[in-house]
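Trainee: Mind folding the following:
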Amino acid sequence: MPGGGGWLKNQPLDVPGALTVTSGIILLIYGLTNAAALGFASEWSFIPLIFSALVLAAFVLIESRSKAPLMPLDFIRRGSVLTANTLALVLTSIVGGVGFIVPVYFQNVLGYSAVYSGLLTLPPALTFFIVGGWVAPRLVNRFGAKRTLLVSSALISVGTLLLTPMSPNGNAFVLMPGLLVWALGASIGFPAINIAAVAGTRPGEEGLASGVVGTSSRVGFPIGLAILLTIAGAFDPPAAGNANASTSTAGVVAGFQVAMLAAALIGVLGFFIALRLKDVKPPWASGDWKQNEAALQQAGP
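Mentor: Below is the predicted model of the structure:
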């Protein structure tokens, strides 16, 4: 818009970069999805992951030599941008893994129906909807992205730790406090990550920053799912031998417990990563947007 302070840059589309990054991410997600079900040792997992690494390496090489790169490498190497995207990967990996394991525990271990399991996950889902939609933006406005993400990481770790009292003959309501704390932490963290990712940008880079952090969040889900399910399978005692149904179920639960401990430790890692962020607030929280709006009105059409 005229006088809107927008940023326009005419440059050719980086077709080689777009093709390599898209195909590399598709291969990465495909390999991680297979790894969650088949393990990393399966050829359906490690072959796509190897090709993904090669294609993404080609993307980095293309971007380093391109005159009009799709994603300038100096942008992603910028401290605040890199930290925010790393944190997005970490937190979404926990959400992806825990969000899959808990319903599996409800249905396959406790024997609940899909409908009843869905009803049990409704309270944390409502927490995501209400807190993420209304409460989280107000927290970021008041306390800034850094402090919000520190609280978010701590709550995710504590909530995941409260999910470890799983047992073959347990009760889903024992896990409900942990689910609610976990959902509360995650729901306040996602908006803050987006604010932190955009805060380190220069004029005109906001769209790029939003796209990169969105990709990091999407990739984090299959990464967490693959890692936590691999850990759960590795610590499943009966997995290597024959066992009766009750012993096998106990082994599955033991693997889930270790996976929850691992998720809690990943949350602690997220806490320390959040310490490296700059404490920023969205522009409208400081009232700067009002000054800009007044200037635009004075400028006229």
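
Trainee: When you work out contacts or count neighbours from here on, use the C-alpha atoms and nothing else.
Mentor: OK.

Trainee: Show me the helices in this structure, by range?
Mentor: In the chain, helices defined by DSSP state H lie at 15-38, 43-65, 73-76, 79-104, 114-120, 122-130, 136-143, 145-161, 172-199, 206-234, 245-274, 283-286, 288-299, listed in chain order.

Trainee: between the ones you listed, which one is nearest to residue 8?
Mentor: Among those, helix 206-234 comes nearest to residue 8, with 11.9 Å by CA to CA.

Trainee: run this one through as well so I can compare:
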Amino acid sequence: MTSPSTLARSAEQLQTAVRWTRAQWMLLMVVCTVLALDGLDVSMVGVALPSIGHELHLGTDSLQWIVSAYVLGYGSLLLLGGRLADLLGRRRIFLIALTVFAAASLLGGLVDDPAVLIATRFVKGLAAAFTAPTGFSIITTNFAEGRERNKALSIFTTFGASGFSLGLVVGGLMTSFSWRWTFLVSVPIAVITVILGSRFIPRDKPSAQDSGHDFWGAVTLALGMLGLVYTLVSAPEKGWGSVATIAGFIVSAAVLAAFAVIENRVKHPLIRFGILREGWVARANLSAIGLFGSYLGFQFIVTMYLQSVLGWSPLGMALALLPAGLIVASSAPFADRLIEKFGATRLILTGLVSLGLGYVWFLRVGTSPNYVLDILPSMILLGIGFALAFPSINVQATAGIRDSEQGLAAGLIQTSTQVGAALVLAVTTAIVSGSGRQEAGTASPAAMLDMYRPGLILSAAVAIAALLVAASPARRRTVGTGTLPAA
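Mentor: Model (predicted):
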């Protein structure tokens, strides 16, 4: 239990204004800018997908890889990224990964080969898998625990949400000139940030211990997830009952089973599965899969719908989706107060209900929708749902976990969000591709809408499933300062 003296010191810290030096502010701005670049990149490219498909002659299943390659690269190595930063030095890993991100962005904006373009997206995802956890650990090791660190982390997460919402508008503007600018605009920002980071990120000594480096666990996890997503995406074309599809599922399952065996045998596993026996941790990770998976699949389909079916410009589409992003960005600084007042579990349930209602409302759209009546309510519901559920899921995922496993719990929830998003997006694309093989240039708007509608239904179903998981009863357990959340 927390001692009275500790509580007294915490209260005193809350009453003390946080004062940072110029170097601390610059350090924080460097890591925040990189996180904002990650969110900016995902949303900008999402806006540009129809233009990329038109110029490079890509179908829906190929366009999906431009999104999921980044997300999968990010999610598959996220857990390993933080470990390598500890082993080799946070400053070194952060700057190298950011340089790779800039180089991949430059190459992606110049190539005409779809395969190379998708490869650059995957490389950028790998780079983000190192910058995101490393940036987080740079903050936790350079800002004192308590109000100072909490404020820094609040600013950090706000930048991520703001980058995503800003990317919708920036992506629309860039695509109005050329989709290539959605890749190239990140290059000068990343280069400047590398220069500033080399000056303001303090040098740190690599860890002398390498016993925590679970290399084969990371390899099997990455290969297993890559194989599973590829099998899901290619199944509509090859056939769900084909030898290639069945073999892909069997091999992926075998590799993931090998990952589980490795994790149970190594001294310092990448994922200690015992942590998932805590009911609230498992529910938080499953809720994160539903939250991000349904939202990314929805955004992918809506982007195609607004531009291909309705013929909206990229900027018009970005402005149509912007209300959801603005709600998320504007609410981020107040999330901690809401969680403290209402509790993480209540906010997760409320957020997932709002998210599900937003998807269901959007199902009523047709080929000539009224934006105010048909689309805007969905954007508001989705923004509210994401704003309430996202921070609350992160809090629930790390609640009551001992200090020695906080990094594991944080890395696990981030991995769940990214890998879950990639998997659900792959299933969404498979369903959409399997419901109609006509391309945008030959199908009527009504036929295209019918082709996209099953994907919209899937997003709603995934959100409802996440709601049922979040509402499931869990045993209560007292750890630290109080009783941990139950539904």
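
Trainee: For the helices of structure 1, give me CSV that also has mean neighbour count and distance to residue 4 of structure 1.
Mentor: Below are the helices of structure 1 laid out as CSV (neighbours: other CA atoms under 10 Å; distance: least, CA to CA, whole Å):
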stretch, mean neighbour count, distance to residue 4 of structure 1
helix 15-38, 19, 29
helix 43-65, 18, 30
helix 73-76, 14, 24
helix 79-104, 22, 25
helix 114-120, 14, 47
helix 122-130, 17, 33
helix 136-143, 19, 24
helix 145-161, 25, 26
helix 172-199, 23, 19
helix 206-234, 21, 15
helix 245-274, 21, 33
helix 283-286, 12, 16
helix 288-299, 12, 7
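
Trainee: Export those as a markdown table, with columns for distance to residue 8 of structure 1.
Mentor: Shown next, in a markdown table, are those (distance: least, CA to CA, whole Å):
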| stretch | distance to residue 8 of structure 1 |
| --- | --- |
| helix 15-38 | 19 |
| helix 43-65 | 20 |
| helix 73-76 | 18 |
| helix 79-104 | 21 |
| helix 114-120 | 47 |
| helix 122-130 | 35 |
| helix 136-143 | 29 |
| helix 145-161 | 28 |
| helix 172-199 | 18 |
| helix 206-234 | 12 |
| helix 245-274 | 32 |
| helix 283-286 | 21 |
| helix 288-299 | 18 |
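
Trainee: Looking at those, which is nearest to residue 1 of structure 1?
Mentor: helix 288-299 (10.5 Å).

Trainee: Tell me who's in contact with residue 105 of structure 1.
Mentor: Residues counted as contacts of residue 105 of structure 1 (CA atoms under 8 Å, 6 or more residues apart in numbering) are residue 253.

Trainee: Which position in structure 2 pairs with it?
Mentor: The equivalent of residue 105 of structure 1 in structure 2 is residue 305 (alignment by TM-score structural alignment).

Trainee: Could you check how far that match is from residue 378 of structure 2?
Mentor: 15 Å (CA to CA, to the nearest Å).

Trainee: any idea how far residue 234 of structure 1 is from the residue nearest the centre of structure 1?
Mentor: Structure 1 has residue 92 as the residue nearest its centroid, 1.9 Å off, counting by CA atoms, centre = their mean. From residue 92 of structure 1 across to residue 234 of structure 1, the span is 22 Å (CA to CA).

Trainee: Hmm, the residue nearest to the centre of structure 1 is touching residue 214, no?
Mentor: No. Judged on CA atoms under 8 Å, residue 92 of structure 1 makes no contact with residue 214 at a distance of 10.7 Å.

Trainee: list the residues that contact both of those two?
Mentor: Counting by CA under 8 Å, 6+ apart, nothing touches both residue 92 of structure 1 and residue 214.

Trainee: how about residue 330 of structure 2, what's its partner in structure 1?
Mentor: Mapped onto structure 1 by TM-score structural alignment, residue 330 of structure 2 lines up with residue 130.

Trainee: give the contact list for its match.
Mentor: Residue 130 of structure 1 touches nothing, counting by CA under 8 Å, 6+ apart.

Trainee: one step back: matching the residue nearest to the centre of structure 1 against structure 2, which residue comes up?
Mentor: Per TM-score structural alignment, residue 92 of structure 1 is aligned with residue 292.

Trainee: which residues in structure 1 does the one helix or strand residue 26 of structure 2 maps to match up with?
Mentor: Element membership for residue 26 of structure 2 (DSSP states H and E) is helix 22-56. Mapped onto structure 1 using TM-score structural alignment, helix 22-56 of structure 2 spans no residues at all.

Trainee: just stretch 345-363 of structure 2 next, same as before
Mentor: Using TM-score structural alignment, stretch 345-363 of structure 2 pairs with 146-164 in structure 1.

Trainee: Same check on stretch 167-180 of structure 2?
Mentor: Aligned using TM-score structural alignment, stretch 167-180 of structure 2 spans no residues in structure 1.

Trainee: Please compute how far that stretch lies from its chain's middle.
Mentor: Centroid separation between stretch 167-180 of structure 2 and its chain, computed with CA atoms, centre = their mean, to the nearest Å, is 21 Å.

Trainee: Excluding residues flanking it in the chain, which one is nearest the alignment partner in structure 2 of residue 17 of structure 1?
Mentor: The equivalent of residue 17 of structure 1 in structure 2 is residue 217 (alignment by TM-score structural alignment). Leaving aside its chain neighbours, residue 217 of structure 2 sits nearest to residue 259 (5.4 Å; criterion: CA to CA, 6 or more residues apart in numbering).

Trainee: that older thread, got a list of what the closest residue to the residue nearest to the centre of structure 1 other than its chain neighbours touches?
Mentor: Leaving aside its sequence neighbours, residue 92 of structure 1 sits nearest to residue 220 (CA to CA, 6+ apart; 5.0 Å). Contact analysis of residue 220 of structure 1 by CA under 8 Å, 6+ apart lists 88, 89, 90, 91, 92, 93, 96.

Trainee: about what we covered before: which strands or helices does the helix holding residue 26 of structure 2 pack on?
Mentor: For helix 22-56 of structure 2, the elements it packs on are helix 60-76, helix 114-142, helix 147-177, helix 181-184, helix 186-200, helix 279-304, helix 314-331, judged by 3 or more CA pairs under 8 Å, 6 or more residues apart in numbering; DSSP states H and E.

Trainee: could these go into TSV alongside distance to residue 401 of structure 2?
Mentor: Below are those laid out as TSV (distance: least, CA to CA, whole Å):
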stretch	distance to residue 401 of structure 2
helix 60-76	22
helix 114-142	17
helix 147-177	18
helix 181-184	39
helix 186-200	32
helix 279-304	9
helix 314-331	26
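
Trainee: of those, which approaches residue 372 of structure 2 most closely?
Mentor: helix 314-331 (9.9 Å).
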